[in-house]
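In: sequence-free structure coming up:
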């Protein structure tokens, strides 16, 4: 297998992804810091801003994925980075809160074009075997920036003022643009779709893939279930920690442990994927559920949970989440038709966002009825059961295929 380092343009793609990821986390941290500390926004305004920042992916994501399949992905990346940089500057000079919230919506739209364009370039540049190694590299980049970028935002806020970090975000967007000329060959070498007519519905190619491709369907069900379960319990984690008497710093420590676990998963993914293959997303979902079920069960039983156990559980939680998500990413790249990779990746992301939006609403209703510990018990149980069912189905279909092969060999 050819090393990723020898693939022309791959280092430039990783550099662009790194600058993009850092800018994304800087923006997220700084936007909500500014809302709280500079604009003194109330809870409703912050909630509306959060929805406006995330909902464009749910509504416009599939369309931009379809557009990326039919346009030059490098040009689309350049446009996305430029829009990010411009909106960062405009956010810094916004004259009032209403304009700031409108710019948050525009920032959310500007973020959308990068992901499907990157997926198209990755598919154009790498072989199916290299996609597994690429998933490890890109996840490691994302998790490292998830740790470092908020720290950089906090440092700039402390040394200067909250808006100062937006200069860095704008500069990083320009750095990303400078990485793109090295990727032009990949865009020129990719095969354009034979049919350029706009489909009646942008989810069409994605739903066809779900119906017709068993391996993709299994991985997608696992990652969608994972997103829904995360939405159920995650918004209540800080309150759960408070109820259990954990110090205020515990939440930040757990977030760091989650990122550390995801890094561990990224480093081990290539080996685990080679060994377990199609079973890995289901097994990751089961492990993820156990890390949520255990603290909920202990708390419901009145057992005190020491902080080291919390940290260990959430490191395992991040690892399991990462393994399932990376497995789906590789399956998407390997099983999706090349001419629809942008549409399918954006549609899958849109479906996950929908689960993440609806999950907290259902979780809050459950919390009022059952209490936080039982929400964690139920969430973890649903994840374990869902993963177990998918493991059983995957193994059953594998045995069926093997049996059919044996019957063909020995009639």
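Out: Cool, got the structure. No experiment lies behind these values; they were computed from the predicted model shown. Numbering: from 1, shown residues only.
In: Only C-alpha atoms from now on, for both contacts and neighbour counts.
Out: Fine.
In: Report how many residues lie close to residue 293.
Out: 23 (other C-alpha atoms under 10 Å).
In: Same question for residue 60.
Out: By other C-alpha under 10 Å, the residues close to residue 60 number 17.
In: what's the spacing between it and residue 357?
Out: Using C-alpha to C-alpha, to the nearest Å, residue 60 is found at 15 Å from residue 357.
In: For the stretch 51-200 of the chain, which segments count as helices?
Out: Taking DSSP state H, counting those that start in this stretch as the criterion, the stretch 51-200 of the chain carries its helices at 73-92, 97-110, 114-125, 128-159, 165-179, 184-189.
In: In the last one, which residues are buried?
Out: For helix 184-189, the neighbour count (16 or more other C-alpha atoms under 10 Å) marks 186, 187 as buried.
In: Got another one to weigh against that:
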């Protein structure tokens, strides 16, 4: 206990880490206000179809697929704090543009541009975390970052519900724009990294493909990162079949509202926050069994939520409880995977590795909604949830049986393979 407390004290003395967390806090909070306000606008006010919701989710994710690996290279070559500030500042007018949108096509365009800037931010943030936090503090640093992310998932929907009901949809977008400004101001307080070399534009273009290949080559040398990324992508693909249709599922239940949507998402965040708290108390020794437990849990929750919505005899009020369990299960998947990848990736590869992983998972995030949209259109949104839940449970069980050797490699120090 004494050693653990000493590590925590050492981490919290790190001013750069505190400013980075502060930036994440306000930015994540604003993002949830933005997201729920947009869902309220599209699903409850504009009454878009399942396929239009699928296209919306594609616009959320497509920029990461296109720009993720490239932004990872940029995050490894240029000063990461500067990239994050640029990303924050340029997203301010885009958030405000949602207020003046008059058609779903305008929303698509805004989402694509905003997502491209977000793709620049995330690898830089992950690389900066690796840059400013000592290796012995990394487990705690990632856990606290995840806890803040999920805390905003609870507070954000609640605050969004207040803003939407009391001040209208536009208020949430104004607050999100202000959060990007505050995030940029906090990032200014983080010291810049001394850039060893400043390559010309020609040199940067010439070596970018080479550096992307080196990122893939590193991942191929670490069995857990390679297999874990494949498993993570598969889970995201199947998860998004149902998750992208959650607003449609709730909208089709008589008497549902944007406030109920906020409660459901807040419950999911509370469950994940609980998992993050439990995992922060001890080191993760066996990664894949924990991830498989979470995958199976997600499958049970999604299939169960579909049946609760189908009954519509008061049982639908249990949906927030189901998503509380779903959030806890998601934490068992996301936290061990991200923590292990962080620990096994040297700082000089972190931008490329996380940029590549982000690109691959986001590709799944835009493919899943298309499948979900087609299933929901042809057979109903409940069917999409049942299919998604059943497939997740199968994936979790099969991986639990077949993945023991890969799990052992995750506990071995393999950073020298770089």
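Out: It's in. Not measured: the values here are computed from a predicted model.
In: quick one: which of the helices of the stretch 51-200 of the first structure is nearest residue 317 of the first structure?
Out: helix 128-159 (13.9 Å; C-alpha to C-alpha).
In: That closest one packs against which elements?
Out: Counting contacts by 3 or more C-alpha pairs under 8 Å, 6 or more residues apart in numbering; DSSP states H and E, helix 128-159 of the first structure packs against helix 10-33, helix 165-179, helix 250-276, helix 307-335.
In: Report the buried residues of stretch 202-217 of the second structure.
Out: For stretch 202-217 of the second structure, burial by neighbour count (16+ other C-alpha under 10 Å) applies to 208, 211, 212, 214, 215, 216.
In: Contacts for that stretch next, please.
Out: With contacts defined as C-alpha atoms under 8 Å, 6 or more residues apart in numbering, stretch 202-217 of the second structure is touched by 69, 70, 73, 349, 352, 353, 356.
In: how about residue 107 of the first structure, what's its match in the second structure?
Out: By TM-score structural alignment, residue 107 of the first structure lines up with residue 114 in the second structure.
In: Show me the one of the helices of the stretch 51-200 of the first structure that comes nearest residue 376 of the first structure.
Out: When these are compared by C-alpha to C-alpha, helix 128-159 sits nearest residue 376 of the first structure, at 24.5 Å.
In: Check the mean deviation of that closest one from the second structure.
Out: Aligned to the second structure and superposed, helix 128-159 of the first structure gives a mean residue distance of 2.7 Å (mean C-alpha distance after the TM-score superposition for the first structure).
In: same thing with stretch 314-329 of the first structure?
Out: Its aligned residues in the second structure lie a mean 1.2 Å from stretch 314-329 of the first structure after superposition (mean C-alpha distance after the TM-score superposition for the first structure).
In: How about stretch 168-178 of the first structure?
Out: Stretch 168-178 of the first structure sits 2.1 Å off on average (mean C-alpha distance after the TM-score superposition for the first structure).
In: Onto which residues of the second structure does that stretch map?
Out: On the second structure, the counterpart of stretch 168-178 of the first structure by TM-score structural alignment is residues 175-185.
In: wait, residue 215 of the first structure sits on residue 278?
Out: Yes - Residue 215 of the first structure lies in contact with residue 278 (C-alpha atoms under 8 Å); the separation is 7.1 Å.
In: Between the two, tell me which one has more neighbours.
Out: residue 278 (21 against 16).
In: ok, now which ones touch residue 267 of the first structure?
Out: Contacts of residue 267 of the first structure by C-alpha under 8 Å, 6+ apart are 136, 140.
In: quick revisit: show me which of the helices of the stretch 51-200 of the first structure has the highest average neighbour count.
Out: Counting by mean count of other C-alpha atoms under 10 Å, helix 114-125 has the highest mean neighbour count of these, with a mean of 23.
In: quick one on the thing from earlier: how about the nearest residue to the match of residue 107 of the first structure, chain neighbours excluded?
Out: Using C-alpha to C-alpha, 6 or more residues apart in numbering and skipping residues adjacent in sequence, the residue nearest residue 114 of the second structure is residue 91, 6.0 Å away.
In: And that neighbour, what's its match in the first structure?
Out: Applying TM-score structural alignment, one finds that residue 91 of the second structure aligns to residue 84 in the first structure.
In: Isn't its match up against residue 173?
Out: Yes - contact criterion C-alpha under 8 Å: residue 84 of the first structure and residue 173 qualify, at 6.5 Å.
In: buried set for stretch 364-384 of the second structure?
Out: For stretch 364-384 of the second structure, by 16+ other C-alpha under 10 Å, it's 364-376, 380-384.
In: ok so, going back, which stretch among the helices and strands packed on helix 128-159 of the first structure comes nearest residue 226 of the first structure?
Out: Among those, helix 307-335 comes nearest to residue 226 of the first structure, with 7.5 Å by C-alpha to C-alpha.
In: Tell me what angle the closest one forms with helix 128-159.
Out: Interaxial angle, helix 307-335 of the first structure versus helix 128-159 (axes from the mean of the first three to the mean of the last three C-alpha atoms, to 10 degrees): 130 degrees.
In: helices and strands around helix 307-335 of the first structure, which ones?
Out: In terms of contacts (3+ C-alpha pairs under 8 Å, 6+ apart), helix 307-335 of the first structure is packed against helix 128-159, helix 214-233, helix 250-276, helix 280-300, helix 341-370.
In: again, only using 10 Å
Out: Judged by 3 or more C-alpha pairs under 10 Å, 6 or more residues apart in numbering; DSSP states H and E, the packing partners of helix 307-335 of the first structure are helix 114-125, helix 128-159, helix 214-233, helix 250-276, helix 280-300, helix 341-370.
In: for the first structure, what's the longest helix?
Out: Ranked by residue count and defined by DSSP state H, the top helix of the first structure is helix 372-409.
In: got a markdown table for the helices and strands packed on helix 307-335 of the first structure, with distance to residue 313 of the first structure too?
Out: Below are these laid out as a markdown table (distance: least, C-alpha to C-alpha, whole Å):
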| stretch | distance to residue 313 of the first structure |
| --- | --- |
| helix 114-125 | 30 |
| helix 128-159 | 18 |
| helix 214-233 | 15 |
| helix 250-276 | 9 |
| helix 280-300 | 5 |
| helix 341-370 | 21 |
